[in-house]
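[1] whatever this is, show me its structure:
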Amino acid sequence: MAGYTAISLDEDDVTESTPLTPRGRYQHASSWLSHKLLLGFLGGCCLVMASAHWLAPLTMMSTVSSLHKSSEQGHPVQKFIKRNDTNEDDLFCGIAGQESGYIKLPHKEDDHYFYWFFESRRNSHTDPLILWLTGGPGCSSLMALLHENGPCVVDKDLKTQLNPLSWNNIANMLWLDQPTGVGFSYGAPGDFDENEDQNKLAKGLHIPLQGFAIGNGLTDPLIQYAHATDMVDNAYNLTLVSDKQKEEMNALVPECIRLVQACQHDAAVCDDALAFCHGNLVTPLFTTTARNPYDIRQDCPGQQGVGCYDFSYIEAFLNSPGTMAKLGVNTVRVPQWKECNFDINRRFSRDWMKVYSQLLPPMLDDGIRVLIYAGDADLMVNWQGNEAWTVALPWSGQAQYRNATHKPTLFQGKQVGYSRSYANMAFLRVFNAGHMVPMDQPEVALAMVDSFLRNEDL
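    Okay, here's the model as predicted:
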């Protein structure tokens, strides 16, 4: 990252706002989607649905990747894509080619996944594809698109402004709302996603996956909750609890571990594990001093919005009739967009305490690149626990990774974090960032992704 140079945009481009000048009919950019695929994540507070949130969207991406290319070849998956054409002559988020629409899973009765795709501003034919999936579980990826790493951001006047630090500076980008019931995605009430169900579509389809990243994710609660109180000694010199409180909290760690272990074999215990571990080891860290659990640098006295943030203007923008029409939203099935669906969140609550790190070793040994990154101001899923589980992960390169030294991560000559890496496994701690690294450190996040795509040191 030390040698990273941000891509510059024309001066006229960065001043554009909604509606942008029509660029003429958009020419089916999805023909390139069979290129290399990098899967990117924003780990929500409980990014633990490894099969549901990793493998299933890859299956759907394979379907999307063949859409326009196969339209002339009669590919059998073509019929499962409903591409919206209403925004082709009125691009309103950035300057690159874009499309939106729905993906229907053939083995489900009524599942329709909403996607919004943008070409790379650099070279859409040779740049890789990044699929972004927001966690929660149950939160819309469009929030990240419009406030973190997408081609445009929405201001409080409900207009879009070009984002010069969008990840589509260096890659083709696709944001997907998942599971059904989240964002603009919809399905039959009794057809909510289950982990293994979605993998049925994968048979016979090759996914050109090159790597994936997880940001501030909960991947191994057995290890991560044991490190929850590490944030008492934080880089920001903030007092979260007293020394006595910390001692009392640490005394509860063994019981938390026991419950998490039991949860792996008995789903009925998972609710108790979540309530005990989170309630005793995480919640006191932010309630005692009214801090923002997603960024301890901020106060959160009134719990405004979801996670102490007020994104009501983004909700208003996405719920406007004009936006919905341009995106091709099925307003009969989805009359209103919400940042997070807490009914979905509750349905996945027993997955929160499941350990999913064991899914990584086969992928690492197959050469798939893995990046775990974490903002160091996040309390909900802290950086210490994230690094700890990567060190404990059993794979062929475990010893070398464990013995790897921390290297300073530089951006424009300034240290912005540090990394640990060996072969195709890497961990990055990002300074001065909370749960949403691309929002707090957009330049650093873009440089991180660029280095990862190039397979360079972070």
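[2] from here on, contacts and neighbour counts on C-alpha atoms
    OK.
[3] distance from the chain centre to the longest strand seen in the chain, please.
    If you go by DSSP state E, the chain has its longest strand at strand 414-422. Offset of strand 414-422 from its chain centre (C-alpha atoms, centre = their mean, to the nearest Å): 21 Å.
[4] cool, and stretch 388-401?
    Taking mean C-alpha positions (C-alpha atoms, centre = their mean), stretch 388-401 and its chain are 23 Å apart.
[5] and the gap between residue 402 and residue 226?
    From residue 402 across to residue 226, the span is 19 Å (C-alpha to C-alpha, to the nearest Å).
[6] neighbour-wise, which of those two wins?
    With neighbours defined as other C-alpha atoms under 10 Å, residue 402 and residue 226 compare such that residue 226 has more, 20 against 16.
[7] so that one sits against residue 255, correct?
    No - look at residue 226 against residue 255 with C-alpha atoms under 8 Å: they stay out of range, at 10.3 Å.
[8] list the buried residues of stretch 334-353.
    Of the residues in stretch 334-353, those buried under the neighbour-count criterion (16 or more other C-alpha atoms under 10 Å) are 334, 336-341, 344-345, 348-353.
[9] ditto for stretch 191-204
    Judged by neighbour count using 16+ other C-alpha under 10 Å, the buried positions of stretch 191-204 are 192, 193, 198, 199, 201, 202.
[10] next step: those residues restricted to helices.
    Residues from the buried residues of stretch 191-204 lying in helices, with DSSP state H as the criterion: none.
[11] now the residues you listed in CSV, with distance to residue 10?
    Output for those, formatted as CSV (distance: C-alpha to C-alpha, whole Å):
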residue, distance to residue 10
192, 45
193, 43
198, 42
199, 43
201, 42
202, 41
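[12] let me know the closest of the residues you listed to residue 395.
    When these are compared for distance to residue 395, the smallest value, 24.3 Å, is given by residue 199; criterion: C-alpha to C-alpha.
[13] distance of that closest one from residue 439?
    The gap separating residue 199 from residue 439 is 32 Å, by C-alpha to C-alpha.
[14] now the second one, please; I'll put the structures next to each other:
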Amino acid sequence: MDNNEKPVWQEEASSLLPITILAPAPAARESSSRSKAWSLAIFLLVCLSGLLLVFSGAYGRVSKLSIFNSTPEGPYAPGSFYSLVKTQEDICPGENGVDKVSRSGLFEAQQDAENAPLILTHGGGPGTSGLFNTVLGQNHCVMRRNGSFEHNPNAWSEKYNVLVLDHPIGAGFSYGSSPNNSRAAAADVYDFLQKIFVLFPHLATAKLTLASGSYGGVYIPHIATEIHTQNIALADGHGEPGARYINLESMMVSNPMSDILSHFRWALDVRCQNPIFNVYNETQCAEGYVHLPECLDALQYALDFPSAEVKAEALTTCEKAAPDIDPKRGRMLENVKVECDGSLDGCVPELVQGAKYLNDEKTKEMLGVPQWMNWTSVNYTVHHAFYMEGDMVQRAHLLYGPLVSDGIRLLHYVGALDANCGWSGIYHFLKYIQTPFQPAFLTASDVQWHPNATVRAIGDGDGAGNFTWILMSEAGHLVVRDQPELVKMILERWIEDLPWV
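    Model (predicted):
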């Protein structure tokens, strides 16, 4: 089959999630050195229904093809679904100067991968590719502004298995029947994880942390709720046949939009009354405050009488209260200290370079991606579908209450320089999440934990907390890009449940 043709199984598959699985070579697995170059990648494509195809090999060579039919044991029995696994060596830059890079997937922990905790990370948007996270520095390779790759000294994958997902279907290199709402998308993630655990059984028992930001503040509570609900069903003897209990231990969210009311209610606060720089000019601020009551009324009506049409109309109404920034202001909405033309591509050149790399024919061949696919940081078809469904108009933060009350820990680590999803709106909705820790959270004070970060950790032990809030003074929306070393410190303390002070 020509690599530019769409395969027959793409037309048959209802939902297809391609990712890249990265694993160290055997010698690297035995080493705990942070500077050890990784040399083995596996491209994995998982279909959420149908049969299973497995390709594996080195340097892009397909060495194995297996086709399995559905089995009566259930949707998660071995051989009951599609997947494609392709091994690829040489993925990070080495001493020979050759780029050895992969841009998506499961980045196995450089230390004790068989027993390491698991982090599931994905983009926001809606429609943002999870590969966006790898460009900015979560994995062992990081892309620089000029498009080159370097070893990442702050890789999340040093101690933890990092599973990067293009979510929802349609984002990044995923394709197939795409959902138009976060609840349906969460069911796809649950299905995906169950099938990953079939292919990689050692991940099934690992402690799982869900990590995302921006619109991930809507995705994560829905995904966590789906996992938790299915876990309860399994404990009661119900649930999908063959499904496994998922060891969901915590959630960590950066600069999220979780509550639509808080997002718009406080947007002008960080865009017009910012002590560092106002991204709106005086005219925009004046008009924004005029239209804000109308915006909030429309949102409240849409929440009280929800329909896709009413919610979409409310979002359109709110565009008057939160217009696009004027490029002449010369600042980045996502970080008010950054001087640029205001566009995401212009302010984050890694995205432009990343798109060039991922859409290169050789890169697609290395990853096993069909040549007809085109990677973009945001799939606006997906974004539009969620917009027209009114998915943004919800108070997803309220889903955290039952989750935290049942022992699933929650961290918000937030960049104070973000004028997109500003810290004040996030803090506002956190105050109203009803958990056993709410009274203590409301009366506690923030503690200076790091020169660039304060922390408020409330919990039932001496660890990192069950309900924790961190504010980073020198980070914006893209916290990993802005403060990679600090974020890694936060990540390790959170996952290992260590006290902050």
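[15] TM value for the aligned chains?
    Comparing the two superposed chains by TM-score structural alignment, normalised by the length of structure 1, the resulting TM-score equals 0.73, with 377 aligned residues with a C-alpha RMSD of 3.5 Å.
[16] aligned partner of residue 393 of structure 2 in structure 1?
    In structure 1, the residue paired with residue 393 of structure 2 according to TM-score structural alignment is residue 353.
[17] isn't its match right up against residue 262?
    No - between residue 353 of structure 1 and residue 262 there is no contact, the gap being 9.9 Å when judged by C-alpha under 8 Å.
[18] before we move on, the earlier item: give me the mean deviation of the helix or strand just after the longest strand of structure 1 from structure 2.
    Of the helices and strands lying after strand 414-422 of structure 1 in sequence (DSSP states H and E), the nearest is strand 425-430. Following the fit onto structure 2, the mean deviation recorded for strand 425-430 of structure 1 is 1.1 Å by mean C-alpha distance after the TM-score superposition for structure 1.
[19] against structure 2, where does strand 425-430 of structure 1 fall?
    Mapping strand 425-430 of structure 1 onto structure 2 (TM-score structural alignment) gives residues 467-472.
[20] please apply the same query to stretch 122-137 of structure 1.
    Under the alignment (TM-score structural alignment), stretch 122-137 of structure 1 falls on residues 111-126 in structure 2.
[21] gap between the two ends of the matching stretch?
    For stretch 111-126 of structure 2, by C-alpha to C-alpha, the gap between its terminal residues amounts to 33 Å.
[22] grab the longest helix from structure 1 for me.
    When structure 1 is scanned for its longest helix (criterion: DSSP H), the result is helix 267-281.
[23] who does that one touch, helix- and strand-wise?
    Helices and strands in packing contact with helix 267-281 of structure 1 are listed as helix 243-250, helix 253-263; criterion 3 or more C-alpha pairs under 8 Å, 6 or more residues apart in numbering; DSSP states H and E.
[24] could those be laid out in JSON lines, adding mean neighbour count and distance to residue 79 of structure 1?
    Rendered in JSON lines, the data for those read as follows (neighbours: other C-alpha atoms under 10 Å; distance: least, C-alpha to C-alpha, whole Å):
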{"stretch": "helix 243-250", "mean neighbour count": "14", "distance to residue 79 of structure 1": "54"}
{"stretch": "helix 253-263", "mean neighbour count": "19", "distance to residue 79 of structure 1": "40"}
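[25] tabulate those helices in TSV, adding columns for distance to residue 444 of structure 1.
    Listed next are those as TSV, based on distance: least, C-alpha to C-alpha, whole Å:
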stretch	distance to residue 444 of structure 1
helix 243-250	33
helix 253-263	34
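[26] and residue 124 of structure 1, which of these is closest to it?
    Between residue 124 of structure 1 and these, the shortest gap by C-alpha to C-alpha is with helix 253-263, which sits at 44.4 Å.
[27] how far is the closest one from where the chain is centred?
    Using C-alpha atoms, centre = their mean, the distance from the centre of helix 253-263 of structure 1 to the centre of the chain it belongs to is 27 Å.
[28] and what of stretch 252-268 of structure 2?
    Centroid displacement of stretch 252-268 of structure 2 relative to its chain, using C-alpha atoms, centre = their mean, is 16 Å.
[29] all strands of the stretch 1-150 of structure 1, in order?
    Using DSSP state E, counting those that start in this stretch, the strands of the stretch 1-150 of structure 1 run over 37-42, 81-84, 98-104, 112-118, 129-134.
[30] which among those is found nearest to residue 435 of structure 1?
    With respect to residue 435 of structure 1, and counting by C-alpha to C-alpha, the nearest of the strands of the stretch 1-150 of structure 1 is strand 37-42 at 8.7 Å.
[31] what residues in structure 2 pair up with that closest one?
    Following TM-score structural alignment, strand 37-42 of structure 1 has no partner segment in structure 2.
[32] which residues does whichever helix or strand comes after that strand contact?
    As assigned by DSSP H and E, the chain's next helix or strand after strand 37-42 of structure 1 is helix 50. Contacts of helix 50 of structure 1 from elsewhere in the structure, counted by C-alpha atoms under 8 Å, 6 or more residues apart in numbering, are 195, 356, 359.
[33] and the gap between the first one and residue 169 of structure 1?
    I take that to be residue 195 of structure 1. Taking C-alpha to C-alpha as the measure, residue 195 of structure 1 falls 33 Å from residue 169 of structure 1.
[34] check the last one too.
    If you measure residue 359 of structure 1 against residue 169 of structure 1 using C-alpha to C-alpha, the figure is 31 Å.
[35] looking at the two, which is more packed in?
    Comparing residue 359 of structure 1 with residue 169 by neighbour count (other C-alpha under 10 Å), the higher total belongs to residue 169, at 26 against 12.
[36] tell me how many other residues crowd residue 171 of structure 1.
    26.
[37] which residue in structure 2 aligns with it?
    Structural correspondence for residue 171 of structure 1 with respect to structure 2 (TM-score structural alignment): residue 160.
[38] please consider this matter closed, and thank you.
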